[in-house]
Structure formats: structure tokens, C-alpha cells
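Enquirer: coords please:
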Amino acid sequence: MLYSMYEISRLALTPWRMAANATRRTLRAPWNPVGETLAGRTMAAGADLFESMTRKYGKPEWDIPETDINGAKVPVTPEKVWSSPWCDLVHFRRDGAPAGQPKVLFVAPMSGHFATLLRGTVKTFLPDSDVYITDWIDASMVPLNEGRFDLNHYIDHVADMIRAIGEGVHVVAVCQPGPPTLAAISLMAEDKDPMRPASMTFMGSPIDARLSPTIPNKLAEEKPFEWFEQNAIHTVPAPYPGALRRVYPGFLQLSGFMQMNWERHVDAHWQFFNHLVDGDGDSADKHRNFYDEYLSVMDLTEEFYLQTIRDVFQEHKLPRGLLEHHGRKVDPAAITDIALMTVEGENDDISGIGQTQAAHDLCRNLPADMQLDWIQPKVGHYGVFNGSRFERDIAPRMKAFMVEKGRKV
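Expert: Here you go, the predicted model:
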């Protein structure tokens, strides 16, 4: 019912949104002298703000037309090289790129935002890496006849995509996929799978959410499991392809993130309004680019969301040695030759300090000289994988670690 009410409310605002669009276009037309007045700029800014706050944001484009390799501009083409109803493995083909560069797979979060949230991460690695990324599909777009998708299926997908890329890949799990990615690699290591990764890097991941618990961690522990079943799960309405599928809606996840930093978001939108009034197009465009990405959200299947809540955030099965995959125990101690790096942010309010570092304790049979832990000062959760400090301090360390410590094949 909540999902349907949300959609009805959004549709009810359509005429107002169209009116706001018409207003801002009219006031900003070069032939309209009113648009140059303070009153005209204020009205146009208000219309712009209303439109941006009531729009439904679709899946963003990758928008990476080229990269710079050894001083030369090289075109970049995202292409699907493996697919399932739930995920596309995207390869960023670089025409003319030198052979032999490290293959890097970014396992993107399936926690509400699209994989394009890692656009900046991908851009930073493209000049000297052969980059792949998991592009998870919005559950509301997957028809019921495609079946279920839970945490076990996620682990299967990660392992299948590692095998699809081939031997020698360096796997990077960003935030949510840390536990299932470590599980997939543990199983591959135990099987002595020849396609097991050369290295694995976990960034701001809840490997052990008991350590330095944050607000989301505390919420997951304080509420009983039944609360999430009864309050977080809703039915996808028509005309979505996934109509009647039970999901954790992306708009609920987004509202939770927004409330965590409500004052910051309100201040950002107030500044956006003032930038528009003042004619500061560059600052307004930066705001639009950030929120066009941040407000684009996807739904998660009921079974994946609830199993993640229970196994990762309530029962902490992986660090306690209790996680099973299709009835098989997951044991990270089986990893003996896959280099491990962990990255955390000093000010991370999503995955606290120590949660990602826990991977080192779990991989107890991995030689110390194949492990590296890095805590980046003065960054929050998103600064772990995006922004100037990531580009300057974190990414170079990751690249060097992959080349120097990764298992040679």
C-alpha cells in the first residue's frame, strides 16, 4: 500500500512539476526581461528547486566518454560482457589501451543506489586498469517469473562474474558487498578454483558490524527482525515489470540516509536556491550533478534485504563462523594466497572503524606480508571511494598493492 501511495503522490504532482518547468523556462528565456530582475531570478530558482525535489530520478548514465592514458585521450565504451536477470557485468572498453594492465572488478553496493555511484571510482582507475563493475538491476524491473534473489544468489553472482573475467582479477568490494564478496572468495579459495582472484580489497564494509557500531548498525540491532518484515517490505505496483514482487523500496532507503544528515541536505538545497538566484551556474551544476546521482535509487528484493539484515547486521554470522552458503560453511581461513587490503574512513558514519579491518582476523592463514590496512584521515563513508582524497591518497595505494602483493598467475 505504501508503494502505491508513493507512486500516486508522485503522479499527482506531475501537473505542478510541468508548470514549474514551464515557469523556469519562460523566466530564463533570453527574450524575457523579467528573468533578469531579482523577482524573476527568485521565481525561476524556486521553480527549479521544486522540480528537482519532486522528480523521479531514473538510472543515471555512466557518462565516461574518454580517459587519459600516458597523455593520450582514449575513448571509453561501457559494454555488457555477462548478464543475468539481476545483474550486468559492465566492462569499460578502452580502444587502444596497452595490454597487460591489471584487471579490476568493482563489486558495487546493492543497497539502494545504482552502480553509477562509483563513477568517480571507475574514472580514477581507468588510466591504468582494465575495469569491470557489477551493475545490479532494480528489483522493480525484474518480472516475478524470474524467481527470487537472496544473499546466496548474490554470492553466486559474485563468484560467477569473477570466473567470467578470468584469472588474475583484482576484486574490490565497496561497502555492502564486503561480506558476500568475502564469502564468495572464501569458497573459491577452499575449492582451489583456478579463477580465484589475485587480490581482494574491502572498502568501508560491514565485515563485522559489531565493531564501532554506527546509527544504521544500532537500528538494525535494536529493532526485532519482525519489525523489518512488517514495516520495510512493500509490494511493487503496476505498471512496473516487477509488479507484485515484494521489495524493500529504494525511496525508503533514501529517506533513511537523508534523515541521518537532514540539516546538511536542507542547507545544501538552500545554497542551491541562492546560487540560482545569484546566477552562479557552476555551483548550481555541482549540486545538480551530486543530487541527480544521490536521488537515483533502486529497490531490493524482500529476501535479499531481510537475509542481509539478519545474517550481517543482527546475527553477524560471517565473523562468528556461522555463515552457510547453500548449506556449506563459509570459512575465510581457507584463503592462503589471495592478497588482502582493507580501507576505512576516519569519519565513516555508515561502517565504523574496525568493521572492515575484521577481514584480517578472519583470513588468519593469509601471510602478513600479503595484507595491508589503511585508515584514511578526514573522510566519511563516501570519501573512502570518491573525491580528492580518494584520488590522491587511497587509489594510488590500492593500485600499488594490487601490483606488488597480488598473486601472480
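Enquirer: okay, CA-based contacts and neighbour counts for the rest of this
Expert: Fine.
Enquirer: how about A284, what does it touch?
Expert: The contact partners of A284, by CA atoms under 8 Å, 6 or more residues apart in numbering, come to F272, H275, L276.
Enquirer: let me know the helix or strand that it is in.
Expert: For A284, the element it lies in under DSSP states H and E is helix 281-294.
Enquirer: for stretch 1-11, buried residues please.
Expert: Neighbour counts over stretch 1-11 (16 or more other CA atoms under 10 Å) mark Y3 as buried.
Enquirer: do stretch 229-246 as well
Expert: Here stretch 229-246 shows A232, I233, H234, T235, V236, P237, G242, A243, L244, R245, R246 as buried, counting by 16+ other CA under 10 Å.
Enquirer: closest to Q314 out of these?
Expert: Nearest to Q314 among the buried residues of stretch 229-246 is A232, at 15.7 Å by CA to CA.
Enquirer: for burial, what's the neighbour tally of the residue nearest to that closest one when sequence neighbours are not counted?
Expert: In space, and not counting its chain neighbours, A232 is closest to Y248: 5.9 Å by CA to CA, 6 or more residues apart in numbering. Using other CA atoms under 10 Å, Y248 is surrounded by 30 other residues.
Enquirer: now F251
Expert: Neighbour tally, F251, other CA under 10 Å: 17.
Enquirer: spit out the contact partners of it.
Expert: Contacts of F251 (CA under 8 Å, 6+ apart): V297, M298, D299.
Enquirer: can you select the buried ones from the residues you listed in ChimeraX?
Expert: Restricted to buried positions by 16+ other CA under 10 Å, the ChimeraX selection for the contacts of F251 reads:
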select :297,298,299
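Enquirer: which ones among the contacts of F251 lie within strands?
Expert: Judged by DSSP state E, these include no members of strands.
Enquirer: of all the contacts of F251, which comes closest to R389?
Expert: Distance to R389 across the contacts of F251 (CA to CA) is lowest for V297, with 25.6 Å.
Enquirer: distance-wise, check that closest one relative to A189.
Expert: 34 Å (CA to CA, to the nearest Å).
Enquirer: let me see the ranges of the strands in the stretch 1-150 of the chain.
Expert: 66-69, 72-84, 87-94, 103-107, 130-136 (DSSP state E, counting those that start in this stretch).
Enquirer: before we go on, could you also do this sequence so I can check it against the first one:
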Amino acid sequence: MLYQLHELNRAWMAPLTYWAEANARVFSAPDSWLSALPGASRIAAGNELLYRLGKDYEKPEFGIHAVKVDEFDVPVMEKVALEKPFCRLLRFKRYTDDVSNIKDMKNDPTVLVVAPLSGHHSTLLRDTVRTLLPEHKVYITDWVDARMVPKEHGTFSLDDYVAYIEEFIRFIGTDDLHVMSVCQPTVPVLAAVSLMAARGEPTPNSLVMMGGPIDPRENPTAVNNLATEKPLWWFETNVIHTVPANYPGRGRRVYPGFLQHAGFMAMNPERHFQSHWDFYQDLVKGDLEDAASHRRFYDEYNAVLDMPARYYLDTIQTVFQEFKLPRGAWDVNGERVKPSAIRGTALMTIEGELDDISGQGQTRAAHKLCTGIAESDRLHLTAKGAGHYGIFSGRRWREQVYPQVREFIAAHSSQPAKRQAASDDGKVTPIKRKSTG
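Expert: Predicted coordinates:
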């Protein structure tokens, strides 16, 4: 019923939202006589703020059309490599007519970026993808909004998530493949590779795990505490709802995006209030650059998706309440998950010093579990001054984290180094790669 009430309220608010958008335009457009009236800038700013608070936020585009490779602008095309009911595997294909560049790019390592299915769209990792592209072939998991998946496709569980990752790895091939998981997917990615290793299947050259709850018992955050303080039935009763009839997934049980968004905002209400007030002030002052930065951030932050109910409840129970992975008690489709079975795959873990979602030690715990990985093939990085988002997006990701990720991948690549890469200080230094045989 709550979902239906939300949709009804959204429909009622739509005329006011459109009216506010129109007012914002006519009171700010240079060729409008209304923009010359006293107080027009405040009227326009107030209406745009009202419009942005009430509007619907659709899934943003990645918008990556070109990257610089060896000082050349190389076109990039976003392609669907494999499509499943609940996820699309995207590839960012680079094109060039320069013969030497073609040869180098073909030898670049392949990176599968596993985006989180935890509220936001995979475009939240746009900066991650854009930074990787000049020196890597890049794929990313693009999870589908559950309200858009017809009910006849069945449920989607945490076990299904693990199976999807296994299928994507087999589809791409493990020859010089490096899997990077960001936040929530560190757990199912580690499970997928563990199961593949235990069966004797080829596994990726390396795993890069960033800010994820491998062992949430380490330095629990407010997010972890909520999951342990409430019983599973509380989550099923209070946050699981049915998709209304106006969506393809009508009748499907989900954790709605609008409730997730409310939770995101409630974690730091003062910061969001201040951000919106600053946006209003920037519009009044005519500071268009800062106003545009606010729009870009909240266009992404406010775009949320519905999560399948079974997957969400499985994650709460398996990962955050029963800690099955670190306890060695997790069975996926009847197979025990044993990270100790992983051999020949290097492991890098990354945590943010100021991460308030996955506390320090939660991701690093993967090293305790992966006892079959040689010490020389392990690396841990704590990004100084970085919060949760800073380890995969923004200046700290680009300047502090990515250079070490790049070197780690290069050191465990199957291909010899022929490309040169820019270091933190802008100087060009050779990439050193170690043959894995």
C-alpha cells in the first residue's frame, strides 16, 4: 500500500513540479522580461529548488564518449555484451585507426567492474570506469531496476547474484581478467571466485576489493548496527513492498528506491540541507559553476532503483546478521564457499580511512580468508582522508587509489608492458608488469 500511496503522491505533485520548473526558467532566462523584475533571481532560485526537490530522477547516462590514450583522443562506445533479466553486462569499447595504438590496446588487461546493487545505479561508478579506460578494457555490471523486471522472470536471490558473477567471468574469459568489486559485491564476488576455484575452473588474475563488508563484525558502522539490532522479520514487514500496476514488474516484491533514498538522506540530514541551501544561494548570486556541480551530484545521488526483496533479505541475513562468509558457514546452491581454495589469483583490498559505511578492517578481512593466496600476491591500501565514495570516485580515487590499483593489475597481468602511464605528479613512468606464466 505504501508504494501505491507514493505513486499517488507523485502524480499529485507533478503539476506543481512542472509549474516550478516553468517559473524557474521564465524568471531566469536572459530574454525574458520577467528576469528584469526586482527579486527575480530569488524567485527563480526558489522555484528551481522546489522543482529539483519534487522531480523524478531517471537513471543517468554514463556519457563516456572518448578518453585519452597516449595523448590521442580515442572514441568509446558503450555496448551490451550480455543481457540477463536482472543485469546487463556492459562493455566500453575503445576504437582507433592508429596501428600502434590498436596493438597496445589489444594487450591491455581486462577489468570487470562489479557495481553494487544497493540503491544507486551503476553510473555511480562513472569516474571509476573513465579512469580505468585509458589503460584497460573495461566491463561493468549494470543492474536493472527490479520494478522494470516482469514478474514472470521469477525471484532474484543472493545465490542468483553469485551465479551471475560466475557467468560474466566465464563469458569474458579469465585470460588476463581482473575483477574489481565496489562495496556490497565484494561478498558475492569472493563467493563466486571461491566456488570456481574449488571446482577447478580458471579464475581471474586478480581481485581488487573496495570498501565492502567481507566481515561486518570488524569496526561495525551505523549501517551494520541497524542490520543486527532489528530481526529479519522487521525488514520484511517494514521495507518490503509490492510494485504498483503502472510498472512492468507489477506484483513483484521489492525494497523500493524511494525508501532507500529516504534512508540515504536520513544518514546526513544536516549536510544535505546545507547543500540545498548553498545551491539556492549560488543561484541567487549567479554562481553557475557551483550550481551546476550541485545538479550533477544530486542527479546521480537522487536516481535510485528498487532491489528484489529476496536478494535484499538474503543479504541482510547472510552478510550482516549471520556473518556466514567469515564464519565459513555459507552454502550457495548447495556448495560451500571456501575462499581458501583460491590460488593463482592476486588479492588487493582497499578501505577508506573515514568510511562510515564499511568500517576499517571489514574489507581487509578477505586476506584472513584467502589463505591459499601467496603473501607476495597480496596488497592492502587504506586511502588517507577518503570516505566511502572517495575510494572509487573523485580526486582521492584518481590521485591516491588508482595509481596503486593500476600498478597492482599491471604486476599481475599476463601481457608485457608496452604502454607508459602518467604518475601522480604528471611525469610519465613505465608500467611494470609481471608475467603470471
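Enquirer: overlay them and tell me the TM-score.
Expert: Here the superposed chains carry a TM-score of 0.98, computed using TM-score structural alignment, normalised by the length of structure 1; 408 aligned residues with a CA RMSD of 1.0 Å.
Enquirer: between the strands of the stretch 1-150 of structure 1, which gets nearest to G58 of structure 1?
Expert: Nearest to G58 of structure 1, of these and by CA to CA, is strand 130-136 at 14.0 Å.
Enquirer: ok so, going back, which of the contacts of F251 of structure 1 lies closest to S255 of structure 1?
Expert: Closest to S255 of structure 1, out of all of the contacts of F251 of structure 1 and judged by CA to CA, is V297, at 10.6 Å.
Enquirer: the closest one against Y248, yeah?
Expert: No. Using CA atoms under 8 Å, V297 of structure 1 is not in contact with Y248; the gap is 11.2 Å.
Enquirer: what's the local residue count around D160 of structure 2?
Expert: When neighbours are defined as other CA under 10 Å, D160 of structure 2 has 16 of them.
Enquirer: what's the first helix or strand after the helix or strand where it lies?
Expert: According to DSSP H and E, D160 of structure 2 maps onto helix 158-172. Going down the chain from helix 158-172 of structure 2, the next helix or strand is strand 177-182, by DSSP H and E.
Enquirer: which residue numbers in structure 1 go with that following strand?
Expert: Strand 177-182 of structure 2 lines up with residues 169-174 of structure 1 when matched by TM-score structural alignment.
Enquirer: do stretch 399-409 of structure 2 as well
Expert: Against structure 1, stretch 399-409 of structure 2 falls on residues 392-402 (TM-score structural alignment).
Enquirer: for the matching stretch, buried residues please.
Expert: Buried-residue list, stretch 392-402 of structure 1, by 16+ other CA under 10 Å: I394, A395, R397, M398, K399, F401, M402.
Enquirer: the second one reaches T124, doesn't it?
Expert: Yes. Assessed by CA under 8 Å, A395 of structure 1 is found in contact with T124 at 7.4 Å.
Enquirer: name the nearest residue to V403 of structure 1, sequence neighbours excluded.
Expert: Nearest one to V403 of structure 1, counting by CA to CA, 6+ apart, is P102 at 7.6 Å.
Enquirer: how far away is the aligned partner of the one you found in structure 2 from S413 of structure 2?
Expert: Correspondence of P102 of structure 1 to structure 2, assessed by TM-score structural alignment: P109. As for P109 of structure 2, its distance to S413 of structure 2 is 6 Å (criterion: CA to CA).
Enquirer: stretch 247-266 of structure 1 aligns to what range in structure 2?
Expert: Stretch 247-266 of structure 1 maps onto residues 254-273 of structure 2, going by TM-score structural alignment.
Enquirer: sorry, slip of the keys, the one I care about is stretch 345-356 of structure 1.
Expert: Against structure 2, stretch 345-356 of structure 1 falls on residues 352-363 (TM-score structural alignment).
Enquirer: span of the matching stretch from start to end?
Expert: 10 Å.
Enquirer: run the chain-centre distance for it.
Expert: Centroid separation for stretch 352-363 of structure 2 versus its chain: 16 Å, with CA atoms, centre = their mean, to the nearest Å.
Enquirer: residues in contact with it?
Expert: Here stretch 352-363 of structure 2 has contacts from 183, 186, 209-224, 349-351, 382-388, 390-391, using CA under 8 Å, 6+ apart.
Enquirer: restricted to helices, list these.
Expert: Among the contacts of stretch 352-363 of structure 2, the members found in helices (DSSP state H) are T186, A222, V223, N224.
Enquirer: would you mind putting the residues you listed into CSV with neighbour count and distance to W233 of structure 2 alongside?
Expert: CSV is the format used below for these (neighbours: other CA atoms under 10 Å; distance: CA to CA, whole Å):
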residue, neighbour count, distance to W233 of structure 2
T186, 27, 25
A222, 13, 19
V223, 15, 17
N224, 22, 17
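Enquirer: need the residues you listed in a markdown table (columns: distance to L34 of structure 2).
Expert: What follows is these, written out as a markdown table (distance: CA to CA, whole Å):
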| residue | distance to L34 of structure 2 |
| --- | --- |
| T186 | 53 |
| A222 | 48 |
| V223 | 48 |
| N224 | 51 |
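Enquirer: pipe the strands of the stretch 1-150 of structure 1 into JSON lines and attach distance to M260 of structure 1 and mean neighbour count per row.
Expert: Formatted as JSON lines, the strands of the stretch 1-150 of structure 1 follow (distance: least, CA to CA, whole Å; neighbours: other CA atoms under 10 Å):
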{"stretch": "strand 66-69", "distance to M260 of structure 1": "35", "mean neighbour count": "17"}
{"stretch": "strand 72-84", "distance to M260 of structure 1": "34", "mean neighbour count": "15"}
{"stretch": "strand 87-94", "distance to M260 of structure 1": "29", "mean neighbour count": "20"}
{"stretch": "strand 103-107", "distance to M260 of structure 1": "25", "mean neighbour count": "25"}
{"stretch": "strand 130-136", "distance to M260 of structure 1": "25", "mean neighbour count": "24"}
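Enquirer: my read: K93 of structure 2 touches H136, true?
Expert: No. In terms of CA under 8 Å, K93 of structure 2 does not count as a neighbour of H136; the distance is 10.2 Å.
Enquirer: now tabulate the buried residues of stretch 392-402 of structure 1 in TSV and tack on distance to M18 of structure 1 and secondary structure.
Expert: Formatted as TSV, these follow (distance: CA to CA, whole Å; DSSP: H, G, I helix; E, B strand; the rest coil):
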residue	distance to M18 of structure 1	secondary structure
I394	44	helix
A395	43	helix
R397	48	helix
M398	47	helix
K399	47	helix
F401	51	helix
M402	50	helix
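Enquirer: what two of the residues you listed have the greatest distance between them?
Expert: Farthest pair in those, by CA to CA: I394 and M402, 12.5 Å.
Enquirer: hang on, V67 of structure 2 packs against D127?
Expert: No. Between V67 of structure 2 and D127 there is no contact under CA under 8 Å: 11.8 Å.
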